[in-house]
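[1] Next come a sequence and a model predicted from it.
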Amino acid sequence: MDFSLTEEQELLLASIRELITTNFPEEYFRTCDQNGTYPREFMRALADNGISMLGVPEEFGGIPADYVTQMLALMEVSKCGAPAFLITNGQCIHSMRRFGSAEQLRKTAESTLETGDPAYALALTEPGAGSDNNSATTTYTRKNGKVYINGQKTFITGAKEYPYMLVLARDPQPKDPKKAFTLWWVDSSKPGIKINPLHKIGWHMLSTCEVYLDNVEVEESDMVGEEGMGFLNVMYNFEMERLINAARSTGFAECALKMPLAMPTSVSLLVNPLGITR
């Protein structure tokens, strides 16, 4: 089996390296992280150059690319020491193409093209429901033609920065207990939503938040996918997410390896380079 890169892939990776090393030095990301500032200039540059929109159809402002090419691009971003964990633009659009409505897909694509950022945060985890999503207690109920969501989410990545959330909520009286969960499209600025960023030891460029939902009113049209299929839709999203995480982590590992290797020639001990002294 031939694992060599194509000429197009080589050119893509070279363009990513040039973009980041020329415009976004290590000091830029260090300052953003120290100040807890979202690197909007970086995300805008990735979107403008098509990097964060790889694999997205042209009709939604993207550039068609296979999964291997997409993962290579994420690895290269990480290898340059840049925060590839921020890049979920394509993932958001893919999910909406799979199970979202035409209106939800339109909002996702328009928001991403306008800002260069992902359109929504995934509001799944709760204080008592992490890997075991079946223990989630956030509910949705219907009254007078409206839907009301109540509950608490935690460790929600990007809730402060992104304009929308996909909220996983339980029907308190499901016809089929195996189909109790549904995803809802929620505008993060709606009344009844309170977002509290959590203190972290790393990844300060992007918030991780507690989200409180108190009688948050949404429409039936805000249902994402079929009713009762929320958990399966989340699993589809996780398929892509696990692949993305592997690519990012591999790139970060290579970046971490390069940093100490560069030290013997760049760090001096008295008058000799560290590598010679040791």
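    On my side now, so go ahead.
[2] Only C-alpha atoms from now on, for both contacts and neighbour counts.
    Noted.
[3] next one: the longest helix seen in the chain to chain centre, how far?
    Ranked by number of residues, the top helix in the chain under DSSP state H is helix 230-266. Distance, stretch centre to chain centre, for helix 230-266: 13 Å (CA atoms, centre = their mean, to the nearest Å).
[4] next one: stretch 168-180
    27 Å.
[5] now stretch 82-91
    The mean C-alpha position of stretch 82-91 is separated from the chain mean by 5 Å, CA atoms, centre = their mean.
[6] cool, stretch 98-110 as well?
    Per CA atoms, centre = their mean, the centroid offset for stretch 98-110 relative to its chain is 17 Å.
[7] Second structure for comparison follows:
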Amino acid sequence: MFALSEEQQAIRQAVRAVCDAKVAPAAADVDASARFPQEAYDALVASDFHAAHIPEEYGGAGADALATAIVIEEVARACASSSLIPAVNKLGTMPLLLSASDEVKAAYLPKVATGEAMFSYCLSEPEAGSDAASMKTRALRDGDGYVLNGVKRWITNAGVSDFYTVMAVTEPGQGARGISAFVVEKSDEGVSFGAPEKKLGIKGSPTREVYLDNVRVPADRMIGDEGSGFATAMRTLDHTRVTIAAQAVGIAQGALDYALGYVQERQQFGKQIAQFQGLQFMIADMGMKVEAARQLTYAAAGRSERGDSDLTFFGAAAKAYASDVAMEVTTDAVQLLGGYGFTGDYPVERMMRDAKITQIYEGTNQVQRIVMARQLLAGVQSHL
């Protein structure tokens, strides 16, 4: 049904080479120190994998959705925290690609393409997570601009990114139709950040609150028309859930690869533990599920690139399935390593911790199932 082109296979090999040399060696320290993986960022920028999705007209590599997914998958195989560099750059800039004026695109996308700046996405709030339309952040029209006030929570790479796509209410009482999107710059007066969250996993990717205190934004920094922000946010997630699925596949593959090496070296009862049928069944299930998740993710990536009508279903399905697989496979990898798997001396416990967030962010897997059910009931899924 599906095979990668020679170019796509070459991209995978190139990213893996960069990650084996520059990203994987620092992954344990990045996790233990809860520090931004600067060496990974520098290596990804040098190889043009930090924001591969940016179109060539803005100085980017112009990678399609599948190639971008492969990049994220391979980085996540080495270090999940580092994979949030290309993933969140896509999340932050996707609203611009979908809805912004040519002037806004020209002002910001080239800086991301060169690695001069990163872009984050500000949708969630303390009281608006899954129910994002209930956000409280306000954008009040004032002369030739808007004044933003509010708090955004769970913002990935906050404080490191220079630019932020911020959703805010411009028309109170209108629900989702009253929300607009803006580009906010880190340097804008009134922008500040909370303390880094102390997290279970992805510790190398800073997660902080973003505070907006009378932040004045010129009107020409609005993304799309007034009132179109929530629709843009949801369209964005249709595309970027594919990148979270790719991240989950990468984490799972990294854990499987490590476990395969371990079980062929570890000896018990006079033979490799890989020769025990009970472990072989576990390994078979792990490999089967990783490959199923990968194929579903790539199928969703194809729909993202084409803008197919069933992208919403496939994006949600890929994200939910791949993240559930990542949690299961990393847990099994810990089991295969026995007591060693439970220690920080081996990478699978980090991978297990990192995998958990893929079931939660960019829409919990419970929300994904609601999305899928609505799509199925509306009859929009393709019959392949």
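    Great, that's in hand. Note that the structure is predicted; figures quoted are calculated from it, not measured.
[8] now the most centrally placed residue in structure 1, nearest residue through space, not along the chain?
    With distances taken as CA atoms, centre = their mean, structure 1 has residue 88 as the residue nearest its mean C-alpha position (3.8 Å). Counting by CA to CA, 6 or more residues apart in numbering, residue 88 of structure 1 lies nearest to residue 118, which is 5.8 Å off, once chain neighbours are set aside.
[9] Checking that neighbour next. Helix, strand or coil?
    Here residue 118 of structure 1 is recorded as coil under DSSP: H, G, I helix; E, B strand; the rest coil.
[10] list the contacts for it?
    87-90, 92, 108, 111-112, 162 (CA atoms under 8 Å, 6 or more residues apart in numbering).
[11] again, only using 10 Å
    By CA atoms under 10 Å, 6 or more residues apart in numbering, the contact set of residue 118 of structure 1 is 43, 52, 86-93, 108-109, 111-112, 158, 161-164.
[12] Which of these fall in strands?
    Cross-referencing the contacts of residue 118 of structure 1 against strands under DSSP state E gives residue 164.
[13] Only whichever of the contacts of residue 118 of structure 1 are buried, select them in PyMOL.
    For the buried members of the contacts of residue 118 of structure 1, the matching PyMOL selection, counting by 16 or more other CA atoms under 10 Å, is:
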select buried, resi 43+52+86+87+88+89+90+91+92+93+108+109+111+112+158+161+162+163+164
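[14] Filter the contacts of residue 118 of structure 1 down to the ones in helices?
    Short answer: the contacts of residue 118 of structure 1 in helices (DSSP H) are 43, 89-93, 108-109, 111-112.
[15] quick one: which of these is nearest to residue 277 of structure 1?
    residue 43 (41.4 Å; CA to CA).
[16] hang on, isn't the closest one packed against residue 86?
    Yes: contact criterion CA atoms under 10 Å: residue 43 of structure 1 and residue 86 qualify, at 8.0 Å.
[17] Which neighbours do those two have in common?
    Common neighbours of residue 43 of structure 1 and residue 86 (CA under 10 Å, 6+ apart) are 52, 117-118.
[18] Alignment lookup: residue 52 of structure 2 to structure 1.
    Using TM-score structural alignment, the partner of residue 52 of structure 2 in structure 1 is residue 54.
[19] Columns distance to residue 230 of structure 1 on top of the shared contacts of residue 43 and residue 86 of structure 1, output as CSV?
    Converted to CSV, these look like this (distance: CA to CA, whole Å):
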residue, distance to residue 230 of structure 1
52, 26
117, 24
118, 20
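[20] can you give me the strands in structure 2?
    Using DSSP E, strands in structure 2 cover 119-122, 138-142, 145-156, 163-169, 179-185, 191-193, 207-218, 222-223, 267-268, 271-272.
[21] Brilliant, that's me finished.
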